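**Student:** A predicted structure for the sequence below; I have some questions about it.
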Amino acid sequence: MLKRLCMLISLLLFFTGCAAKDNSTSESITTYALDTVITINLYDEGSEAIFTRMTNRINEIETLMSKHIAGSEVDLINQNAGIKPVVVSQDTYKVVERALMYAKLSKGSFDPTIGPIVDLWGIGTEEARVPSRDEITQKLNYVDYEAIILDEQEGSVYLSKTDMSIDLGAIAKGFVADELVLLLRNEGISKAIINLGGNVYAYGEKDNGDEWKIAIQTPYDQRNVNFGYVEIKDKTVVTSGPYERYFEEDGKTYHHIFDANTGYPIDGETVSVTIVTQSSMDADALSTLLFTMNQKEGLDLIESIDGVECLYIDQDYEIRMSSGFEEMFTLTDHTYKIVDN
């Protein structure tokens, strides 16, 4: 955990450095929530009251959606699995509904009911371990997005099988970023960089009208070395990869992105997926979803969705991009090679 925290702080310093190079002044805060370091840089004149409202909103969402907080709405949903529906806030309902949409789109590759598998492996905690095949097989009985029952009129969420549990870790940070942008817009703030542990929202544009340069970290280096950057405004950049949370046992590395069909960490050609789009919640879910797919299928999916672009990196340092990503991307580390899809 300490190593990961240091990595995240380094990333925050990187983005602060970028702002300084752009000759823009900012006011910033850094906090810790949602199991990550969060930094917010405002490039309009901020105020203590605005920062307080932002941190309060972050804490509110975490209190609703963290499965690790006793009495949170997600905890109550999980505790009542197979027993009864739970009426939840509009926030939680919206995120669960969106997660279920992506589960259906991916036919279960992205599955918010992965909670029993996540808990079994314990990756990111002091209890991380490799479970037995029998343990995994038993827990897979409770991974089933089709068993999520939503009642829009009641605003309720029901897990219809006992011992199921939902985990919104692959989408909740994106929702937080979107909500912070909405808050800033309502406060009259026109430019900011919001960074939730590498989930970055570039809101507005620089003082001179240029777009922001947002770097993308190489998945092969633990010192936050970057292999390129995108130039964007009013968009989010979200990257998923095995370097985010992992542990090693008997010389083998196990990461936190699971195959919902097998219960094991995904072991394929892809080592990193980056999404650029306007909704950080969508980018959060899609970056995980695409990691579970082979690259051709993932790229075809992104080409079919308006306003979303993606970049894949594979084990051979090869980069494949959607057509729109190429227009905003600059490669700076030529260890990597851009190849045709």
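**Tutor:** Cool, got the structure.
**Student:** for the rest of this, base every contact and every neighbour count on C-alpha atoms.
**Tutor:** Will do.
**Student:** distance of Lys296 from Ser323?
**Tutor:** Using Cα to Cα, to the nearest Å, Lys296 is found at 13 Å from Ser323.
**Student:** higher neighbour count, the two?
**Tutor:** Using other Cα atoms under 10 Å, the more surrounded residue of Lys296 and Ser323 is Ser323, with 15 against 11.
**Student:** which residues does the more buried one contact?
**Tutor:** Glu303, Glu309 (Cα atoms under 8 Å, 6 or more residues apart in numbering).
**Student:** relative to Thr253, how far out is it?
**Tutor:** From Ser323 to Thr253 the distance is 33 Å (Cα to Cα).
**Student:** can you check Asn195 too?
**Tutor:** 27 Å.
**Student:** of these two, which one has the most company?
**Tutor:** Asn195 (25 against 12).
**Student:** so that one is in which element?
**Tutor:** Element membership of Asn195 [criterion: DSSP states H and E] is strand 192-196.
**Student:** name the helices or strands packed onto that strand?
**Tutor:** In terms of contacts (3 or more Cα pairs under 8 Å, 6 or more residues apart in numbering; DSSP states H and E), strand 192-196 is packed against strand 36-42, helix 172-187, strand 199-203.
**Student:** so the helix or strand following the shortest one versus strand 199-203, what angle?
**Tutor:** What it means is strand 199-203. Per DSSP H and E, the first helix or strand lying C-terminal to strand 199-203 is strand 212-217. Going by axes from the mean of the first three to the mean of the last three Cα atoms, to 10 degrees, strand 212-217 is angled at 170 degrees with respect to strand 199-203.
**Student:** so Met65 versus Cys18, what's the distance?
**Tutor:** 32 Å.
**Student:** alright, now check it against this:
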Amino acid sequence: MPFRGFFIGSRTRALAIANGFLIAAFVGCTSTPIPMETEYLFQGPTMGTAYRVKVVSPHLSDAGKSRIDQAIQRELDNVNAKMSTYQSDSEISRFNRQRTTEPFPLSVDVIEVLSEAQRISEATEGAFDITVGPLVDAWGFGPVKLDRIPSESRLAELHQSVGWEKIEIGAPATARKSHPATQADLSAIAKGYAVDRVSQTLADLDYGNHMVEVGGEVRTAGHGLTGKTWRIAIEQPILGRRAQQRIVRLNDGAMATSGDYRNLIEKDGVRYSHTIDPRSARPVTHRLASVTVIHLSCMTADAYATALMVMGEDEAFRFATAHDLAVMLLVRGEEGDFTERCTPAFEALRRS
């Protein structure tokens, strides 16, 4: 079901976020000012990137600010401890080290993310795949730099353990591999989940006016300062500088963007994108530069943005339209310019 709670504006004042595809802002709106509210900023490193949380509330005591800060950190640390492939003791790391096909017990949180990942993998016919890690490493986007282009035989060998259907979720709260070498990497969905968790925690604490951003994935609730609608800018996919493509007014919803332009490698004069198509085992070669997805769930938007980026312009547009997703594609032109291609759901929101 498409998200119906945002509007698109044309004004361009915004506050840049340095660590992500999005630029969060809270400017320009015709809402009635709400007196005696202050905007509080909480920020720091997490999950190999950074987070920014803005809470709009009447005056907070030091104890109140500390309570919010601790709640945010607790949720982020919880996701990291369970889903990080960089922490050797995380749940997902321990699952990956188990080289058997026996069921492995997992927490409710990890099962929730795995289940959504599997749902989107099935819906996209494998364009989204959390088991693609070995192929990403083989193409030089992991811990070891690319020495030479992987051979057909090497890719075929690695592909034997790759495939979303090779992870099966069972009851109660277990997962098993059908191939013992299969690895799970939740990085393309876990940041969105972390955003959702922090937002829900703030709502549970009765801080209903907030914006949460982790590594460029965003969720908003309520209003910004003086009653203004939260405004988020979609960034132009230009390497080396940051510029806004479009401002979105986002009400009680989430937005995620995936792009191909910040992580490239060059070998023998050829540039390779870090976006690996799990179906072909190769980097994508299409002209799609970035994908932005609006959804009620940041976790879902995060995963769909990755899947659509894998598909390329035409396949992504057909899929998003068929599934009534609010999506904007930015397609790179021959002269380095960008063309917007928006789904009917996105266009309908623009006109509303």
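**Tutor:** Nice, thanks for sending it over. Since the model is a prediction, treat every value here as computed from it, not as a measurement.
**Student:** coming back round to it: find residues that contact each of Lys296 and Ser323 of the first structure.
**Tutor:** Joint contacts of Lys296 of the first structure and Ser323 (Cα under 8 Å, 6+ apart) do not exist.
**Student:** what's the local residue count around the counterpart of Val331 of the second structure in the first structure?
**Tutor:** Matched by TM-score structural alignment, Val331 of the second structure corresponds to Asp314 in the first structure. For Asp314 of the first structure, the number of neighbouring residues by other Cα under 10 Å comes to 17.
**Student:** also Ser107 of the second structure?
**Tutor:** Neighbours of Ser107 of the second structure (other Cα under 10 Å): 12.
**Student:** look up how far Tyr145 of the first structure lies from the equivalent of it over in the first structure.
**Tutor:** Aligned counterpart of Ser107 of the second structure in the first structure: Ser89 (TM-score structural alignment). Separation of Ser89 of the first structure from Tyr145 of the first structure (Cα to Cα): 20 Å.
**Student:** show me the contacts for the aligned partner of Glu116 of the second structure in the first structure.
**Tutor:** Alignment note: Glu116 of the second structure maps to Arg98 in the first structure; criterion TM-score structural alignment. For Arg98 of the first structure, the contact set (Cα under 8 Å, 6+ apart) is empty.
**Student:** so Arg98 of the first structure is in which element?
**Tutor:** helix 90-105.
**Student:** again, but for Asn78 of the second structure
**Tutor:** Using DSSP H and E, Asn78 of the second structure falls in helix 62-83.
**Student:** and that helix, how far from the chain's centre?
**Tutor:** Between the centre of helix 62-83 of the second structure and the centre of its chain there are 20 Å (Cα atoms, centre = their mean, to the nearest Å).
**Student:** same check on stretch 213-233 of the first structure?
**Tutor:** With Cα atoms, centre = their mean, you get 16 Å for stretch 213-233 of the first structure.
**Student:** go on, stretch 188-202 of the second structure?
**Tutor:** That offset, for stretch 188-202 of the second structure, works out to 10 Å (Cα atoms, centre = their mean).
**Student:** pull the number of nearby residues for Asp300 of the first structure.
**Tutor:** Residues near Asp300 of the first structure, counting by other Cα under 10 Å: 12.
**Student:** quick check: it is in a helix.
**Tutor:** Yes - judged by DSSP: H, G, I helix; E, B strand; the rest coil, Asp300 of the first structure forms part of a helix.
**Student:** aligned partner of it in the second structure?
**Tutor:** Aligned partner of Asp300 of the first structure by TM-score structural alignment: Arg318.
**Student:** so how far is Leu329 of the second structure from that match?
**Tutor:** Distance from Arg318 of the second structure to Leu329 of the second structure, by Cα to Cα: 12 Å.
**Student:** over to Thr182 of the second structure?
**Tutor:** Relative to Leu329 of the second structure, and taking Cα to Cα, Thr182 of the second structure is found at 32 Å.
**Student:** quick one on the thing from earlier: my guess is the match of Val331 of the second structure meets Asp267, correct?
**Tutor:** No - Asp314 of the first structure is beyond contact range of Asp267, at 11.5 Å (criterion: Cα atoms under 8 Å).
**Student:** wait, a helix at Arg148 of the second structure?
**Tutor:** No - secondary structure of Arg148 of the second structure (three-state DSSP): coil, not part of a helix.
**Student:** now it, nearest residue through space, not along the chain?
**Tutor:** Of all residues not flanking Arg148 of the second structure in the chain, Lys267 sits nearest, at 7.7 Å (Cα to Cα, 6 or more residues apart in numbering).
**Student:** how near is that neighbour to Leu146 of the second structure?
**Tutor:** Distance from Lys267 of the second structure to Leu146 of the second structure, by Cα to Cα: 8 Å.
**Student:** what of Thr46 of the second structure?
**Tutor:** From Thr46 of the second structure to Leu146 of the second structure the distance is 27 Å (Cα to Cα).
**Student:** repeat that for Leu22 of the second structure.
**Tutor:** From Leu22 of the second structure to Leu146 of the second structure the distance is 29 Å (Cα to Cα).
**Student:** ok, those two, which is more surrounded?
**Tutor:** Leu22 (28 against 16).
**Student:** need the contact list for the aligned residue in the second structure for Lys233 of the first structure.
**Tutor:** By TM-score structural alignment, Lys233 of the first structure lines up with Asn251 in the second structure. By Cα under 8 Å, 6+ apart, the contact set of Asn251 of the second structure is Gly5, Phe6, Phe7, Thr220, Ala221, Gly222, His223, Thr229, Trp230.
**Student:** would you list those in CSV and tack on neighbour count?
**Tutor:** Listed next are the contacts of Asn251 of the second structure as CSV, based on neighbours: other Cα atoms under 10 Å:
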residue, neighbour count
Gly5, 16
Phe6, 22
Phe7, 18
Thr220, 30
Ala221, 23
Gly222, 20
His223, 23
Thr229, 27
Trp230, 27
